[in-house]
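1. Pasting the sequence and the predicted model now:
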Amino acid sequence: MREIEFVGLMAALQALQALAIDVMLPALGHIARDLGQADPNQRQLIVGVFLLCSGLGSLFPGSISDRFGRKPVVMVCLAAYFCISLACALVTDFATLLILRGFLGLFTSGLMVLPMAVIRDRYSGDRMARTQSLVAMVFMVVPMIAPMLGQGLLLFANWRWIFGLMAGLAGLVAFWAWMRLPETLHPEFRQGIAPRAILGNMRAALLCRAAAGYFLGAALVQGAMFGYINSAQQLIAEHFGAGTAFPVVFGVMALIMSGTNFINSRIVERFGARRVSHTAMFGFILIATIHFAIALRGETLWVFAPLMTVSFCLMSFIGANFQSIALQPFARTAGAAASVMTFVRMVLGAAFGSLIGQAYDGTARPLLGAMVAAGIGALGFVLFSERGRLFRRLNYPPGLKPAR
């Protein structure tokens, strides 16, 4: 498989998870009314239950794929996505929909985890960071277009067709993966399926000093991103008065962030994932601190949006590179490592993001203060992993330098 097709397939797998959230945002009110749910806050559970179960479910598929291979687990996840999405389209009560959404998150969490393991099987070091950046660049298109896609369907069909669309897209990606995705797990790297072996591999990933600082730092930075998403509508549409222009502002910022992933993919092999991400981390702390100081005195949307976009761009340089560095030590147990790291990143990130969202006070100050704290905390974790030495190039053991 050529690189452009490989990147497209990995992005498509991860995009199905994002689609399961974003495509139905415009339909939440319609779903709640049709299924007799009067409490407006309860409709948020359609997204919340899925996210929670996806985070919990991410502990397992990577370890299972370390034993049985990546491709079989990917195909099971896609089959579950197809079947459960169709079942969601046929529900007649709200509680059943929430149960099905929970199962959808559990059984398809591998679509977040396994692309990371497949990329690690195929590449290492800075080449892995480059590929992950390209995948992220393509993947970022989904949050921009999915709400508009869902809104478009509602113009001529009811909300049940949104789940039908999800099933159809899962079927197409499943056919693509079945025909073109090779098995990337090296036979000599297959692990035992015994619980003791799985727990041992996960424990090794959690306790690896070289990796821990990076996935914990990534969790803090992702938590800041979740905090922005939680309060973005209130902050941009209401506080800054963007109103109906909010989706445009949100989409343009996401588009620029996507472009930054492409830039990262072009420079990371030249300068190294550590140098790029460490520089971006200091830049993130600096911009967030300046922005926080400005917000204390008051700001407008025309100040907030450009500065926040710069912070998002720096997050792009941090995220893909931190993820690649954290996975580097785990060639033999990439699945288990990807699972436990995704679990930690999702759970801690979601918890931190929720705290930021709940702290919203009608200004950007809580968000920006949290971003400064996240940057400083991430720097501390990275210093722990690197034993106080930053900006080093990775020294590859013999035979592990990535192929060009």
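-> Perfect, I can see it now.

2. When you work out contacts or count neighbours from here on, use the C-alpha atoms and nothing else.
-> Fine.

3. since we're on the closest residue to Gln44 other than its chain neighbours, how many residues are nearby?
-> Once flanking residues are discounted, Gln44 sits nearest to Leu28: 7.6 Å by C-alpha to C-alpha, 6 or more residues apart in numbering. When neighbours are counted by other C-alpha atoms under 10 Å, Leu28 registers 17.

4. isn't Leu28 right up against Arg43?
-> Yes: the pair Leu28 / Arg43 is scored as a contact, 6.0 Å apart, by C-alpha atoms under 8 Å.

5. Against that first model, consider the following:
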Amino acid sequence: MPPRDVNSPPSGVNPPSRGVNPPPRGIALLLASLAALGPFSIDTYLPSFQDIGQSLNATPIEVQQTLSAYLLPFAIMALWHGAISDAFGRRRVILVSLALFGLALAGCLFATRIEHLWVLRALQGMSAGAGIVIGRAIVRDLYDGAQAQRLMSHITMMFALAPAIAPVIGGRLQYWFGWRSVFAFLVLMTLALLLACWRMLPETLAPERRQSLHPGYLARTYWKVLTSPAFLLACGGLAFNFAGFFIYVMSAPVFLMGHLAVPETGFLWLFGPAMAGLMSGAWLAGRFAGKLTLRQTIARGYLVMGMAALGNVGLNLWLPPSLPMSVMPIFVYTFGMSLAMPCITLLALDPFPEQRGLAASCQLFLQAGSNGLIAGILAPLLWGSTLTLAYGMGVLLLLGATSSWLHYWLTGDKSRTQAMTRPPV
């Protein structure tokens, strides 16, 4: 065996592009913060809906439309953030997106009509998805193998933490200072993140590796990604697995207040165990990196999710809805889901090493579309009882497991199972 070149990168690290400095020590926290910014900006202002309506003379439906105005541009632009970063570089697009996001947030401070908030929230939605899309591409630009899995796990942990703490912070700010203080806090947070990215975020895509924005090239590339069976199956596994949990999120008022008789202040009964499961599963996925292959980690995640789904159905068949029994399966399910999620995400991006940004965009777009269908159609069909929700979790998990099994059958050992060995010291 020829000796390893001392100038080559260690196993698990992609060769850096020319002119790219080594990533800073805080890159995991930085990318995780970028990924969490979008969901954080949604959940933080939810406790202020009533105050916004009173202040701007808006109906509850009109205030609710500020959320719709955010989510629709978010889903549409999710298709484009990656392609734009493939053409102009990761760092530049991140900085511009954060600046636009912060300016739109600042505009919310001075809104005097609900229509102003609609427009400003739409601008925020256009730029919010850049962090999570480009962050995933940066992970694959920088790292391979176990190190990529560890970094993706850290991002998943931070992403899971945001929905748990955002309403708490927003509720306190609303109670003390009113709804405009929530947007002032988000402006300061975005400014701090912009400065951190300016100082710390490296450019991970060298000029010679950048892609064209020519319409013909983009059409061919989008077609290539969105017709790839391996990509669609990996995205299907992610979407169906998440849907098994998301039906509870979208059914939370009925599930908690209707079936479990929890007061309006008791939503932590659902989101507390769920976020604990998401964070602990992602942490364990990082610990497994370098010790287990991607496939082995995914299999363990499905085993845990399967036990949770079966236990959920059994509990609801034999026992009346009650706390804490009705939320225990959700903790176990989210633990298994986040154990498998970082690995499946890597498998989805791996077939497109030259178009990772665009592939990450397509992945987020498909996930956002799935979430929209669940929110509008599936959750209302299932929230009639805790048993139908449990059946829904089981069926969606079965679809996710089938997608992942078909992905394995299609790709076999070609999907980097050999790349997860521990890097040599």
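-> Everything's here; your move. Every value quoted in this text rests on a predicted model; they were computed, and no experiment measured them.

6. what residue of structure 1 takes the place of Pro353 of structure 2?
-> In structure 1, the residue equivalent to Pro353 of structure 2 is Ala331, according to TM-score structural alignment.

7. Equivalent analysis for Leu218 of structure 2, please.
-> Following TM-score structural alignment, the counterpart assigned to Leu218 of structure 2 within structure 1 is Ile198.

8. from memory its match sits against Gly192, does it?
-> Yes: with contact taken as C-alpha under 8 Å, Ile198 of structure 1 and Gly192 are classed as touching, separated by 7.4 Å.

9. Compare the two and say which one has the larger neighbour count.
-> Ile198 (21 against 14).

10. list the contacts for that one?
-> By C-alpha atoms under 8 Å, 6 or more residues apart in numbering, the contact list for Ile198 of structure 1 reads 63, 192, 336.

11. Specify which member of those residues is nearest to Gln132 of structure 1.
-> The shortest separation between Gln132 of structure 1 and any of the contacts of Ile198 of structure 1 is 18.1 Å, and it belongs to Ala336 (by C-alpha to C-alpha).

12. How much space separates the closest one from Leu394 of structure 1?
-> Distance from Ala336 of structure 1 to Leu394 of structure 1, counting by C-alpha to C-alpha, to the nearest Å: 23 Å.

13. Over to His278 of structure 1?
-> His278 of structure 1 sits at a distance of 13 Å from Leu394 of structure 1 (criterion: C-alpha to C-alpha).

14. do the same with Ala359 of structure 1
-> Plainly put, Ala359 of structure 1 is 39 Å away from Leu394 of structure 1 if you go by C-alpha to C-alpha.

15. ditto for Cys88 of structure 1
-> With C-alpha to C-alpha as the criterion, Cys88 of structure 1 and Leu394 of structure 1 are 47 Å apart.

16. cool, Thr244 of structure 1 as well?
-> As defined by C-alpha to C-alpha, Thr244 of structure 1 lies at a distance of 47 Å from Leu394 of structure 1.

17. more crowded one of those two?
-> With other C-alpha under 10 Å as the criterion, Thr244 of structure 1 and Leu394 differ in neighbour count, and Leu394 comes out ahead with 15 against 10.

18. from what I can see that one touches Gly125, true?
-> Yes: the pair Leu394 of structure 1 and Gly125 qualifies as a contact (C-alpha under 8 Å) at a distance of 7.3 Å.

19. Tell me where the stretch 151-300 of structure 2 has strands.
-> Applying DSSP state E, counting those that start in this stretch to the stretch 151-300 of structure 2 gives no strands.

20. burial of Ile84 of structure 1, as a residue count?
-> As a measure of burial, Ile84 of structure 1 has 22 neighbours, counting by other C-alpha under 10 Å.

21. Find the centremost residue of structure 1, please.
-> Centrality entry for structure 1: nearest residue to the mean C-alpha point is Met112, 7.3 Å, by C-alpha atoms, centre = their mean.

22. Tell me which helix or strand it sits in.
-> Following DSSP states H and E, the helix or strand that holds Met112 of structure 1 is helix 110-122.

23. can you give me the helices for the stretch 1-150 of structure 2?
-> 27-43, 49-56, 60-88, 90-108, 114-128, 130-142, 145-177 (DSSP state H, counting those that start in this stretch).
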